[in-house]
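# Mind looking at a prediction? Sequence and model below.
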Amino acid sequence: MITGAYVSHACWNDWRHFFEGYGYTVITPPWPHKEADAATLRLNHPDRELASLTMQQTIDSYIDVINGLSEKPILMGHSFGGLFAQVLLNRGYGAAAVAIHAVPPQGIFPYEFSFLKSNAATLGFFSSLDEPYLMPFKKWQYVFTNGMPLEVQKNSYYDLVIPESKRAARGGLTSTAHVDFKKEHPPLLLLAGRQDNCIPAHLCKRVYLSYQNKNSVTEYVEQDRNHFVLGQPTWKEDANYILNWIRRQ
């Protein structure tokens, strides 16, 4: 399970226990320099070492984990992690992949307004790259938890939100985020949310339509979810759908 930007890998805790309950071995390795809990990482902000992290280094860290396994894993990623899952699958590192509300690969320009509003500050074009970006609570309410009760928004913010490397975020604009859409690939499931401001469903659908290999399984599912899909009350419904999809494939 591959974590996205802005949040701790603890966002997978319920999902990890769910799949372990069905006999799967599950690992949720954090991005480099993000091993600590959310409160500690926020306390250390701004961390220059975290600020230096690139997307290539992050993907390489997952390749190192995969190379240490006895078999190719099923890759499951959310947001930036969903992009990483697609990149890794495309490079032959996965038996299958699930991309949940995923950042688009290189070449698919995200012109959707809510995406730009959600993510522009993270790219650091008008701020120093030597200081990580820490999403303010008001932005969290718009980007991740729109439509949810205030108490849930507050608790999830303090439990999960961590500083983010602007250099890593910029990697999504480079060849590090390249996917060959014509290449044959193992089964890929793309999930999208109609209430998602960060990664709008329209953007996810454009990614899905870019996959062109007719010999490969590529499936697209759209639901009424926001970007906090991993922590919404419907998370177990989504996990069940993914479990059954994996079994079918």
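Cool, got the structure. Keep in mind that what you see is a predicted model, and the values were worked out from it rather than measured.

# only C-alpha atoms for contact and neighbour calcs from this point on.
Will do.

# any idea how far residue 212 is from residue 180?
9 Å (C-alpha to C-alpha, to the nearest Å).

# Those two - which one has more neighbours?
Per other C-alpha atoms under 10 Å, whichever of residue 212 and residue 180 has more neighbours is residue 180, with 17 against 14.

# Would you confirm that that one contacts residue 92?
No - using C-alpha atoms under 8 Å as the test, residue 180 is too far from residue 92 to be in contact (11.7 Å).

# Endpoints of stretch 22-29, how far apart?
This stretch, stretch 22-29, spans 20 Å end to end (C-alpha to C-alpha).

# Tell me where this structure has strands.
Applying DSSP state E to the chain gives strands spanning 74-78, 96-100, 188-193, 218-223.

# Deepest in the core, which of these is it.
Of all the strands of the chain, strand 96-100 has the most neighbours on average by mean count of other C-alpha atoms under 10 Å, namely a mean of 27.

# what's the angle between that strand and strand 218-223?
Angle of strand 96-100 versus strand 218-223, following axes from the mean of the first three to the mean of the last three C-alpha atoms, to 10 degrees, is 30 degrees.

# Of the strands of the chain, give the one that comes closest to residue 204.
strand 188-193 (6.0 Å; C-alpha to C-alpha).

# Outside of that closest one itself, list whatever touches it.
96-102, 199-201, 204-205, 208, 217-227, 229 (C-alpha atoms under 8 Å, 6 or more residues apart in numbering).

# Equivalent analysis for stretch 161-173, please.
With contacts defined as C-alpha under 8 Å, 6+ apart, stretch 161-173 is touched by 5-8, 38-39, 41-42, 45-46, 50-56, 58, 103-107, 122-124, 129, 131-135, 177.

# and the comparison structure, right after this:
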Amino acid sequence: MGTSVLFIHGLWLHATSWEPWLARFRDEGYDVQAPDWPGDGETVEESRRDPDAIADHGIDDVVTHFAGLIDALPEPPILIGHSFGGMIAQKLLGQDRAKAAIAIDAAQIKGVLPVPLSALRATLPVFKNPANKHRAVSLTAEQFKFAFANAVSDEESAELYNRWTIPAPGRPLFEAAAANFSPHSPAEVNTGNQGRGPLLLIASGKDHTVPESVTRATLKQYRHSEAVTELQTFPDRGHSLVIDSGWGEIADTCLTWLRGQSL
């Protein structure tokens, strides 16, 4: 059996959006899985039908969920997460639950200060109503285009929206927004861990939801650790980079980096 790789999706995407990645990594000899978040249905359609099951799950709920899955594995896996999945991957890596992690356009962790206007606009569908902290919120096609698919065509944006999007819990966004004012925020990551496995941060130059400046500020949070922490930027990509027609370039970059880390 090959090295285990767990893929962790972020808000508004279903776990099955990782299917092309699973095939690519399986071909390279990895043992792969892309688990659902708590409350997600087994399919996109089931998730859309039951948003109440998705609602009110916070960051700690998701971390505990994936920690339980990791504990059932014969050895710590490699984690690859996108958006909030990237934050979850960093938290688990900081807890020494993973061999390595790749965080792609990861949601901001505690200590990251810049909140660009585009990020505020991208998350406005959640923050416009405080009650959304306890609800699941869906994006419209127009909102998805701005938040995820601004770097691809309107036609591709519509196809991605129809194929992969599901309602998302509002709670993680509220928790991340309040992180720097909370002494015990669930968005806090053990960035000072000296003995953790290597971490690759991937940023997208055209990302509206997690702009490159946020990822660069995240990198600075790791300055007190001597563990491997690297950054790679794709200047012309947006937040949809893991699901759009250019996904293969990102997947191959991850594979190349893992080989470079003897993983």
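Nice, thanks for sending it over. Being a predicted model, the structure only gives us computed values, none of them experimental.

# Can you select the buried ones from the contacts of stretch 161-173 of the first structure in ChimeraX?
Remark: buried members of the contacts of stretch 161-173 of the first structure, expressed as a ChimeraX selection using 16 or more other C-alpha atoms under 10 Å:
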select :5,6,7,8,38,41,42,45,46,50,51,52,53,54,55,56,58,103,104,105,106,122,123,124,129,131,132,133,134,135,177
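
# In helices, which of the contacts of stretch 161-173 of the first structure fall?
Counting by DSSP state H, these place 38, 39, 41, 42, 50, 51, 55, 56, 58, 122, 123 in helices.

# Residue in the second structure paired with the fifth one?
This means residue 50 of the first structure. Correspondence of residue 50 of the first structure to the second structure, assessed by TM-score structural alignment: residue 54.

# I'd say that match and residue 39 touch.
Yes - contact status for residue 54 of the second structure versus residue 39: in contact at 4.4 Å, counting by C-alpha under 8 Å.

# Tell me, how many residues neighbour the aligned residue in the first structure for residue 9 of the second structure?
Mapped onto the first structure by TM-score structural alignment, residue 9 of the second structure lines up with residue 3. Neighbour count for residue 3 of the first structure, taken as other C-alpha under 10 Å: 24.

# who touches residue 3 of the first structure in this structure?
9, 11, 12, 28, 30, 31, 77, 78, 79, 80, 81.

# so how far is residue 4 of the first structure from residue 67 of the first structure?
21 Å.

# ok, now which ones touch residue 83 of the second structure?
Applying C-alpha under 8 Å, 6+ apart, we find residue 83 of the second structure in contact with 9, 10, 11, 103, 104, 105, 106, 107, 210.

# Go ahead and confirm residue 102 of the first structure touches residue 76.
No - counting by C-alpha under 8 Å, residue 76 is not a contact partner of residue 102 of the first structure; they are 10.5 Å apart.

# Identify the contacts common to these two.
Joint contacts of residue 102 of the first structure and residue 76 (C-alpha under 8 Å, 6+ apart) are residue 82.

# Verify the contact between residue 19 of the first structure and residue 26 for me.
Yes - here residue 19 of the first structure reaches residue 26: they are 7.1 Å apart, a contact under C-alpha under 8 Å.

# hmm, back to that, quick one, which of residue 67 and residue 4 of the first structure is more surrounded?
Neighbours around residue 67 of the first structure and residue 4, counted as other C-alpha under 10 Å, are more numerous at residue 4. The numbers are 24 against 12.

# farthest pair in the ones in helices among the contacts of stretch 161-173 of the first structure?
Greatest spacing in those, by C-alpha to C-alpha: 39 and 56 (25.9 Å).

# Just the endpoints, please. Distance across stretch 218-231 of the second structure?
Stretch 218-231 of the second structure has an end-to-end distance of 10 Å (criterion: C-alpha to C-alpha).

# How about stretch 83-102 of the first structure?
The first residue of stretch 83-102 of the first structure is 5 Å away from its last residue (C-alpha to C-alpha).

# Could you pull out the helices in the second structure for me?
Under the criterion DSSP H, the second structure contains helices at 19-27, 44-49, 51-54, 59-71, 84-94, 117-127, 141-147, 154-164, 171-177, 212-221, 247-260.

# Aligned to residue 202 of the second structure, what sits in the first structure?
Under TM-score structural alignment, residue 202 of the second structure pairs with residue 191 in the first structure.

# How about residue 113 of the second structure?
With TM-score structural alignment defining the correspondence, residue 113 of the second structure maps onto residue 109 in the first structure.

# For that match, list the residues it contacts.
Per C-alpha under 8 Å, 6+ apart, neighbours of residue 109 of the first structure: none.

# Could you do the one 3 residues further on as well?
In this structure, residue 112 of the first structure makes contact with 200, 202, 203, judged by C-alpha under 8 Å, 6+ apart.

# again, but for residue 127 of the second structure
Residue 127 of the second structure makes contact with residue 174, according to C-alpha under 8 Å, 6+ apart.

# Lovely, talk soon.
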